[in-house]
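K.L.:
Turn this into a structure:
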Amino acid sequence: MALSGQAGPGEVEVQIQNLRNANGVVRLCLSRNPAHFPNCDRDPAAVSRTVPARGAGTIRFTGLAAGTWALGVIHDENNNGRLDTFMAIPREGFGFSRNPRLRMGPPRYEDVRFPIAHGRTTLIVRMTYLL
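P.N.:
As a prediction, the model looks like this:
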């Protein structure tokens, strides 16, 4: 993660690495609310993007308020709007800001949070596939 000292609203540039294929879409969600992370659909203040997997190398979020945020990413290979699982194990790819060490279940907000200040923050997210 790199921070620059430019003035103006915050911007996050997300670089996605290790996509398994170009099928479907990549869904990204930025949240400031630990109670709703990583379920951004429950966070009315979350900022999200959906991009075709084929073009998901770099995604930018602009006009973000300064503060602490967390990013969740899923590779929705069949574009059905959710992370598919088999016996509670994700069948599709996922990733998070700060690329936390994986344990049972999603990481804690504290493990993926990062600061956004004025200027650009660059995140590299390495996708993980379990099945």
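K.L.:
Please count neighbours and contacts with C-alpha atoms only from this point.
P.N.:
Will do.
K.L.:
who touches the strand ranked longest in the chain?
P.N.:
Ranked by residue count under DSSP state E, the longest strand found in the chain is strand 67-76. Around strand 67-76, the neighbours that count as contacts under C-alpha atoms under 8 Å, 6 or more residues apart in numbering are 19, 24-33, 37-38, 53, 82-84, 92-97, 109, 112-117.
K.L.:
what do you get if the cut-off is 6 Å, keeping everything else the same?
P.N.:
For strand 67-76, the external contacting residues (C-alpha atoms under 6 Å, 6 or more residues apart in numbering) are 24-32, 92-97, 112-116.
K.L.:
Same question for it: list its buried residues.
P.N.:
Judged by neighbour count (16 or more other C-alpha atoms under 10 Å), strand 67-76 contains these buried residues: 69, 70, 71, 72, 73, 74, 75, 76.
K.L.:
next up, for comparison:
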Amino acid sequence: MLSTFLVILYFGLFYSNGELSVTVPDLKNTEAPIYMAIYKDNEDFLNTKKMFTGAKAEPNGNKSAVLKVELPEGEYALAIFQDINGNGELDTNILGIPKEPYGFSKNYKPVFSAPKFRDCSIEVKQDTKVSIRLLD
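P.N.:
You can find the predicted model right below:
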């Protein structure tokens, strides 16, 4: 029993959690849900099947939404989108360009290609707050 407690205490000292709070302001559509994918490394970035975790928020008529999630402290990159048509997926055109509002941490704006992990990575510590504006 004591050994189990010591193991938990040991890992707690090195792997503390932080709360990530992401505000999505100035919503044009105040009803459609917002989805967030959280990635832990470059290899998996933007592969929704390999995201570290995710979150969903409903604006419920508000001009902004807040997504909150508990994460181990560390480096992450975030991708969000607003699901205007309610199918649970980010719809894209034939070239792969999103047809629904989307955004990335650091408010990265892609020009000719999707961003890389390093373009969007943020450090999550205790009570980390970021704001991500949606791109149309």
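K.L.:
still on that earlier bit, Provide the aligned range in the second structure for the longest strand of the first structure.
P.N.:
Strand 67-76 of the first structure lines up with residues 74-83 of the second structure when matched by TM-score structural alignment.
K.L.:
residue in the second structure matching residue 92 of the first structure?
P.N.:
Alignment of residue 92 of the first structure against the second structure is given by TM-score structural alignment, with residue 100 as its counterpart.
K.L.:
Which residue is the nearest non-sequential neighbour of the residue sitting nearest the centre point of the first structure?
P.N.:
Nearest to the mean C-alpha position of the first structure, by C-alpha atoms, centre = their mean, lies residue 72 at 3.0 Å. Taking C-alpha to C-alpha, 6 or more residues apart in numbering, and ignoring the residues beside it in sequence, residue 72 of the first structure has residue 96 as its nearest neighbour in space, at 4.6 Å.
K.L.:
Against residue 9 of the first structure, how distant is the one you found?
P.N.:
When distances are taken as C-alpha to C-alpha, to the nearest Å, residue 96 of the first structure and residue 9 of the first structure turn out to be 23 Å apart.
K.L.:
quick one, which of those two is more surrounded?
P.N.:
In this view residue 96 of the first structure and residue 9 are compared by other C-alpha atoms under 10 Å, and residue 96 has more residues nearby, 27 against 15.
K.L.:
quick one: residue 120 of the second structure and residue 105 touch, right?
P.N.:
Yes. Counting by C-alpha atoms under 6 Å, residue 120 of the second structure does reach residue 105; the two are 5.0 Å apart.
K.L.:
Which one's more surrounded, the two?
P.N.:
Here residue 120 of the second structure and residue 105 are compared on neighbour count by other C-alpha under 10 Å; more neighbours surround residue 105, at 22 against 19.
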